[in-house]
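**Student:** okay, sequence plus prediction incoming.
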Amino acid sequence: MTAAVTAAAVDAVFRPIVAGRVHRWGGARLIVARARELRQVPPLSPAEWRVLRELRAWRQAEWTAGRLLAKRLVGEVVSAPADGVEILPRDDGSPRVVVGGSPMPALYVSISHTAGYVAAALAPEPVGVDLCEIDSADAVRRVADHFLSPEELSPVDRERPDAMAGAWALKEAAVKADRSGVFGAAPRAIPILGLRPPLLGGRRRAMVWRADDAALALVLAHPGG
C-alpha cells in the first residue's frame, strides 16, 4: 500500500455537517437528519407499501424516514409530484429511483440509518452513504479485523471512537457504492488510504463528516472504477 491511515489523520476532527439541510459535494446531494424529527410518512406508491408491510415493525419507521429524505433529494432534480417518486429495492436490496413508473438509471441513491440519525444521498454516479454512531466504536473494534486489512488498521488509534466510527462508515459507504457488503472479500478490495482527508483505492472520491455524535461518510464510485 502506497499510503495508509496516518496518526495525524486520525487525530484530526471530522468537519461538522448541519442536520436537516441539503448539502452538495462532488456532484452529489446529501442530507442527514435526526430520526426523532422524521415522523412524517412520505407519499408511498402501492409497490412501496408492499415493501413496507413486509418489514418488521421496528424497521418500518426507519425505512419510511429514509424514503422521506431520498424523495426530497429526487424532488430537487426531477420535475415530478411527490407521489410520483418511488424508491424501490433492486434484487440485491439496494435502492433505485423510479419516477412516474419509469426507472431512472442516471440517478443513484443511497440511504443509511442508525437509532438516532437518517441520511440519504443522490448522485449521477454510483454513491454510498453510511452513518456510524460514535458510541458504537466498541462494536466496531470487535469486528475491525474483518473489514480492515492489517495495513489499514495498524496506524489507527483504536482508542479514538471517532476514528473507528469514521473508518467503519467510510468502508461501509464504499461497499454500498459498489453494491456489495461490508463482510467477506469485497471490503478488502477497497483499501482506505486516509481518513483526513478520506482517500480510497480505485476511482473513488470520499468525504467524512461528523453529524453531532455520529460519523457520516459519502463515497462516489466511478462506474467501472
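**Tutor:** Nice, thanks for sending it over. Residues are numbered from 1 along each chain as shown.

**Student:** CA only for contacts and neighbour counts going forward, please
**Tutor:** Noted.

**Student:** burial of P103, as a residue count?
**Tutor:** 14 (other CA atoms under 10 Å).

**Student:** can you confirm it is in a strand?
**Tutor:** Yes: assignment of P103 by DSSP: H, G, I helix; E, B strand; the rest coil places it within a strand.

**Student:** ok, now how distant is it from I87?
**Tutor:** Computed as CA to CA, to the nearest Å, the P103 to I87 distance reads 10 Å.

**Student:** what's the burial count for R188?
**Tutor:** Using other CA under 10 Å, R188 has 17 other residues around it.

**Student:** the structure to be compared is supplied as follows:
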Amino acid sequence: MIREAGPAGFRAIAPGPVHRWGGAALVVVRRAGPLRPPPLSVAERRVLDGLPARRRAEWAQGRLLVKRLVGEALAVPPGKVEVLPRDDGSPRVLVGGVAAPAVHVSVSHTARHVAAALAPVPVGVDLCETASAAAVHRVADHVLSPGELSLIGTDRPEAAAAAWALKEAAVKADRRSVFGAAPRRVVILGLRPPVLGGRRRAMVWRADDAVLALVLAHPALPRGSAAAP
C-alpha cells in the first residue's frame, strides 16, 4: 500500500556541522572554496592517483568527511583512519591499519555538495540535485514501480530527486549497484516521512538545491521473527 505524500518539501539540513539521526552521524558540505587535503595513507594515495583528474577533488573531500566522522566517533586522530574501497567499490574503514568492522560508512557527491555518513549498521547516503528530476523520470521505468511513480507525480522535482536518492542510498547500504535489478527491490512506501519496505529506516532532507537521503539497513531478524513489509 503506497502512502500519500505529505506537504511538498523536506526539512533543511545545514551544511557543515555533524548531524545525528537514528544512531548515525551525518555531515554534508558545499564543494565551493579551497579544499584542505586530508591526510592520506600510501594506499589511499594510490587509489587517488588512479582516479580521473576530474574525480580526485570530490574523492578526497569525501574521505576527509569520513575521517572526521570516524575520528570523532572512535576518539582517534584522523591521520590514523584509512578509507579504502572493497572489491565492490564500497568504502571500508581501517584504524591504525586494522579493519573496523563495527563502523559502516557511505559517501555521496554532486557537483555542489559532498556528504558522508557513519553508523553501527550498514548505511547508505545519497545526494540528488532537484535539477536532475527530469533525468530521474527518463529512467523511471527501470527503477520505479507504477505506485512509486504515482507517489512522486510529474511536477514535483524534489519528490523525484528524493525517490532516486532513497533508492541509491538503500542499494549502497545493501552494498549493491544502482545498475541492474537492485533498485527495483527497494520499495518506497512513503516520501514524507520516508518509508521503505524491508528492515530499513530512512530520512530525507533538503540540502540547498539537492535532496539528501540516509538509509540504515538493519541486521536480519532472529529466526522465527516476522520482517516488516
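**Tutor:** Nice, thanks for sending it over. Note that this is a predicted model, so its numbers are computed, not measured.

**Student:** superposed, how do the two chains score by TM?
**Tutor:** Once superposed, the chains reach a TM-score of 0.95 (TM-score structural alignment, normalised by the length of structure 1), with 221 aligned residues with a CA RMSD of 1.2 Å.

**Student:** spit out the residues that contact P103 and I87 of structure 1 alike.
**Tutor:** Residues touching both P103 of structure 1 and I87 (CA atoms under 8 Å, 6 or more residues apart in numbering) are R96, V97.

**Student:** map D209 of structure 2 onto structure 1.
**Tutor:** Aligning on TM-score structural alignment places D209 of structure 2 opposite D213 in structure 1.

**Student:** what sits against that match?
**Tutor:** E133, I134, D135.

**Student:** how about the contacts made by the residue opposite R192 of structure 2 in structure 1 once aligned?
**Tutor:** Structural alignment (TM-score structural alignment) places R192 of structure 2 against R196 in structure 1. Residues near R196 of structure 1 by CA under 8 Å, 6+ apart: A9, V10, A12, F14.

**Student:** distance-wise, check R196 of structure 1 relative to G75 of structure 1.
**Tutor:** 32 Å.

**Student:** where does the longest helix along structure 2 end up in structure 1?
**Tutor:** Determined from DSSP state H, the single longest helix within structure 2 is helix 53-74. Helix 53-74 of structure 2 corresponds to residues 57-78 of structure 1 when matched by TM-score structural alignment.

**Student:** now that stretch, how far from the chain's geometric center?
**Tutor:** Using CA atoms, centre = their mean, to the nearest Å, the mean C-alpha position of stretch 57-78 of structure 1 is found 13 Å from that of the whole chain.

**Student:** quick one: secondary structure of the closest residue in space to V10 of structure 1 that isn't next to it in sequence?
**Tutor:** Leaving aside its sequence neighbours, V10 of structure 1 sits nearest to A163 (CA to CA, 6 or more residues apart in numbering; 5.7 Å). What three-state DSSP gives for A163 of structure 1 is helix.

**Student:** what is the equivalent residue in structure 2 for A163 of structure 1?
**Tutor:** Aligned partner of A163 of structure 1 by TM-score structural alignment: A159.

**Student:** contacting residues around its match?
**Tutor:** Residues near A159 of structure 2 by CA under 8 Å, 6+ apart: A8, G9, I152, G153, L191.

**Student:** filter these down to the ones in strands?
**Tutor:** Within the contacts of A159 of structure 2, residues falling in strands by DSSP state E are L191.

**Student:** okay, now the counterpart of E172 of structure 1 in structure 2: neighbour count?
**Tutor:** Mapped onto structure 2 by TM-score structural alignment, E172 of structure 1 lines up with E168. Other residues lying near E168 of structure 2 total 29 when counted by other CA under 10 Å.

**Student:** contacting residues around E168 of structure 2?
**Tutor:** G124, V125, D126, V178, P183.

**Student:** repeat that with 6 Å
**Tutor:** Contact analysis of E168 of structure 2 by CA atoms under 6 Å, 6 or more residues apart in numbering lists V178.

**Student:** could you confirm L131 of structure 1 falls within a strand?
**Tutor:** Yes: with three-state DSSP as the criterion, L131 of structure 1 is located in a strand.

**Student:** now the corresponding residue of structure 2 for it: closest residue in space that isn't a chain neighbour?
**Tutor:** Residue pairing (TM-score structural alignment): L131 of structure 1 is matched to L127 of structure 2. Nearest-residue entry for L127 of structure 2: L212, 4.6 Å, with adjacent residues in sequence omitted and distances by CA to CA, 6+ apart.

**Student:** for the one you found, which three-state class applies?
**Tutor:** Here L212 of structure 2 is strand, with the state taken from three-state DSSP.

**Student:** my guess is it contacts E129. True?
**Tutor:** No: taking CA atoms under 6 Å as the definition, L212 of structure 2 is not a contact partner of E129, at 8.7 Å.
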